[in-house]
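*Asks:* Sequence and predicted structure below; questions after.
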Amino acid sequence: MYFNVRVYGLLTTDTKEILISDEKVLNVSFTKFPGGGLEYGEGLIDALKREFMEECQLEIDIVRHIYTTDFYEKSSFNDSQIISIYYQVQAKSPILFDIKTSPFDFSKEKQQEKMEVFRFMPIDSLQEADLTFKTDKMAWHQFRELIL
């Protein structure tokens, strides 16, 4: 048993939209916020900035902390315990990566073990049920409380 520390960003736009990621790993599809795992020797902020650069080719700034997992969550992919930290982030550079409009639109993606596409959803439309993992649902609930 070991811990798996994850860090995610809630990226919003001036047009009141939020970025979500549709992914497929080993034939399991899920929707979550962009981000990923902490690497050894890395801090949370550096990890989140690295993840956004790797996944979106996007430089970000941290706006504020939103949520940290406060319950037991077992990984869906191995025997680790997940600890997730969520931040509100903003883009430091223009958004140039491919944005999809339909969920799980992997049509132009090369078929591989892990596929990931991004889409923006109106903040008013995104529901907890649209997100797959309990930690993302909790973070979304906390974020909605902050902005309402």
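*Replies:* Received, thanks.

*Asks:* CA only for contacts and neighbour counts going forward, please
*Replies:* Fine.

*Asks:* quick one, helices of the chain?
*Replies:* Along the chain, the stretches classed as helices by DSSP state H are 44-56, 134-147.

*Asks:* most tightly surrounded among these?
*Replies:* Comparing the helices of the chain by mean neighbour count (mean count of other CA atoms under 10 Å), helix 44-56 comes out on top with a mean of 18.

*Asks:* helices and strands around that helix, which ones?
*Replies:* Applying 3 or more CA pairs under 8 Å, 6 or more residues apart in numbering; DSSP states H and E, one finds that helix 44-56 contacts strand 3-11, strand 35-37, strand 60-68.

*Asks:* May I see these arranged in CSV, with mean neighbour count as well?
*Replies:* Below are these laid out as CSV (neighbours: other CA atoms under 10 Å):
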stretch, mean neighbour count
strand 3-11, 22
strand 35-37, 21
strand 60-68, 17
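
*Asks:* dropping in the other structure now:
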Amino acid sequence: MEYFNVRVYGLLVNDRNEVLISDEQEYGQRFIKFPGGGLEIGEGLIDGLKREFLEECEAEVEIISHFYTTDFFVRSAFNDSQIISVYYMVKNITSLNFPIKTIAYDFDGKGDVLQAFRWINIADLTTDDVTFPTDKRVVELLRAEL
């Protein structure tokens, strides 16, 4: 284990009780996660999450509350780091102007880095709907709040 990798994610829930998830292809792998990503040096968690939503979704978000921070060991799927993930409940304060897909990995275009978004009703959400261990834990917590 070389270093800690701090990640920050937003749980955006719409008025139909659906949560936004991100289908991605990068590093030669496909995975499904919540919107967000890695913290940059000199950046706080909130600023990092707002930047990630601007980069990925072209949307500004407001942080509503802290939801979960990793409380078990997770090794990165991409390198030799230990992942620490922080999740916040968020709401969009600008419109969401990107295509919403209904099928996993329904990417527009081609390339090394691809991303598409889907809504999944929290009542239907399962740990199989996401790839990474911390996201699976967050799914369990979201479902427990129903």
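*Replies:* Sure, I can see it. Every value quoted in this text rests on a predicted model; they were computed, and no experiment measured them.

*Asks:* Quick TM-score on the pair, please.
*Replies:* Scored against TM-score structural alignment, normalised by the length of the second structure, the superposed chains reach a TM-score of 0.95; 145 aligned residues with a CA RMSD of 1.0 Å.

*Asks:* what's Glu26 of the second structure in contact with, if anything?
*Replies:* 112-114 (CA atoms under 8 Å, 6 or more residues apart in numbering).

*Asks:* which of those residues tops the neighbour count?
*Replies:* In terms of neighbours by other CA atoms under 10 Å, those top out with Leu114 at 16 neighbours.

*Asks:* Glu24 is in contact with that one, correct?
*Replies:* Yes: contact status for Leu114 of the second structure versus Glu24: in contact at 5.5 Å, counting by CA atoms under 8 Å.

*Asks:* just checking, what's the longest strand in the first structure?
*Replies:* If you go by DSSP state E, the first structure has its longest strand at strand 81-91.

*Asks:* Report the buried residues of it.
*Replies:* By neighbour count on 16 or more other CA atoms under 10 Å, the buried set for strand 81-91 of the first structure is 81-90.

*Asks:* Chain neighbours aside, what residue packs nearest to Ile21 of the second structure?
*Replies:* Spatially, and ignoring its direct neighbours in sequence, Ile21 of the second structure is nearest to Phe34 (4.7 Å; CA to CA, 6 or more residues apart in numbering).

*Asks:* Burial check on that neighbour, number of neighbours?
*Replies:* 23.

*Asks:* gap between Gln57 of the first structure and Ile147 of the first structure?
*Replies:* Distance, Gln57 of the first structure to Ile147 of the first structure, by CA to CA, to the nearest Å: 27 Å.

*Asks:* same thing with Tyr2 of the first structure?
*Replies:* 34 Å.

*Asks:* Same check on Tyr86 of the first structure?
*Replies:* Taking CA to CA, one finds Tyr86 of the first structure at 15 Å from Ile147 of the first structure.

*Asks:* repeat for Lys32 of the first structure
*Replies:* Taken as CA to CA, the span from Lys32 of the first structure to Ile147 of the first structure is 19 Å.

*Asks:* Val28 of the first structure now?
*Replies:* Taking CA to CA, one finds Val28 of the first structure at 32 Å from Ile147 of the first structure.

*Asks:* Please apply the same query to Met121 of the first structure.
*Replies:* Separation of Met121 of the first structure from Ile147 of the first structure (CA to CA) stands at 16 Å.

*Asks:* now do Ile82 of the first structure
*Replies:* For Ile82 of the first structure, the distance to Ile147 of the first structure (CA to CA) stands at 26 Å.

*Asks:* got TSV for the helices of the first structure, with distance to Leu11 of the first structure too?
*Replies:* What follows is the helices of the first structure, written out as TSV (distance: least, CA to CA, whole Å):
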stretch	distance to Leu11 of the first structure
helix 44-56	10
helix 134-147	11
